[in-house]
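Trainee: quick one, what's the 3D model for this:
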Amino acid sequence: MDMSWFLVVSALIFCIGAFGVLTRRNPLVVLLCLELMLNAANLALIAFSRMHGNSDGQIFAIIVMVVAACEVTVGLGVIVAMYRRRVPIDVDELRELQG
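Mentor: Got it, this is the predicted structure:
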């Protein structure tokens, strides 16, 4: 397969994720859309790595997956804590984390 197909799919997934981040108000959906964006970047990294014939992009994609897993862990912890305190879970009205 040509590398352009991988990049087209990556760009499509990234656009779907960016649209979800900009339009949704639920923090869980925003986290899922951020994950879509990170997976699109990983797909592009692996495609370019395959095109150049080295494994640097694949190693960097693994590092991005580790960072994404940490982000989800912390984000879900914050969201669960907010649900327990009965704080409104609307991203536009969220003022709990402001100092």
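Trainee: contacts, neighbours, all on C-alpha from now
Mentor: Noted.
Trainee: for the closest residue to Leu34 other than its chain neighbours, give me its contacts.
Mentor: In space, and not counting its chain neighbours, Leu34 is closest to Gly17: 6.1 Å by CA to CA, 6 or more residues apart in numbering. The contact partners of Gly17, by CA atoms under 8 Å, 6 or more residues apart in numbering, come to Leu32, Cys33, Leu34, Glu35, Leu36, Met37.
Trainee: got a ChimeraX select line for the buried ones in these?
Mentor: In ChimeraX syntax, the buried subset of the contacts of Gly17 is picked out as below (16 or more other CA atoms under 10 Å):
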select :33,34,35,36,37
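Trainee: element containing the residue nearest to Leu34, please.
Mentor: helix 3-23 (DSSP states H and E).
Trainee: compare with the first, here's sequence two:
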Amino acid sequence: MITLTSYAVVAMILFSIGVIGVIARRNIFVIYMSIELMLNGINLFLVTFARYHFNIDPQIITIMVISIAAAEAAIFLSVIILLFRSKRSLDTDLFTSLSQGENK
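Mentor: Model prediction:
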């Protein structure tokens, strides 16, 4: 039997892996995927407690978060493509300047 604790542990593991990915990695795409993993961990946590308390409100919030994350994914992936075209790399150390005229 799968219990509430099992789902909560999986949600915390997903969120923790996402945090470690954001902190430890330098690739912009990996950082973005880690942020998405953190969002999915939070969504799993919300749905778990919504099911446990027989309340639909956290499930509605989860659906809203998923739809906003889908729109954010399209924008963020287009920004990643533009950054890759300009620097030919996705290493975060290369993106320290906000100036358009600087070609380093």
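Trainee: show me the helices in structure 2, by range?
Mentor: 4-24, 28-53, 57-87 (DSSP state H).
Trainee: returning to what we had before: distance check, the residue nearest to Leu34 of structure 1 against Asn39 of structure 1.
Mentor: Using CA to CA, to the nearest Å, Gly17 of structure 1 is found at 10 Å from Asn39 of structure 1.
Trainee: now do Cys70 of structure 1
Mentor: Using CA to CA, Cys70 of structure 1 is found at 14 Å from Asn39 of structure 1.
Trainee: the more surrounded of the two?
Mentor: Between Cys70 of structure 1 and Asn39, Asn39 has the larger neighbour count (other CA atoms under 10 Å), namely 20 against 12.
Trainee: and Val29 of structure 1, how far from Gly20 of structure 1?
Mentor: 7 Å.
Trainee: ok, how many other residues are close to Arg67 of structure 2?
Mentor: I think there's a mix-up here, since residue 67 of structure 2 is Ser and not Arg. For Ser67 of structure 2, using other CA under 10 Å, the count is 12.
Trainee: also Arg85 of structure 1?
Mentor: Applying other CA under 10 Å, we find 9 residues neighbouring Arg85 of structure 1.
Trainee: before we move on, what about Phe15 of structure 2?
Mentor: By other CA under 10 Å, neighbour count at Phe15 of structure 2 equals 24.
Trainee: then Val10 of structure 2?
Mentor: Around Val10 of structure 2 there are 14 other residues, counting by other CA under 10 Å.
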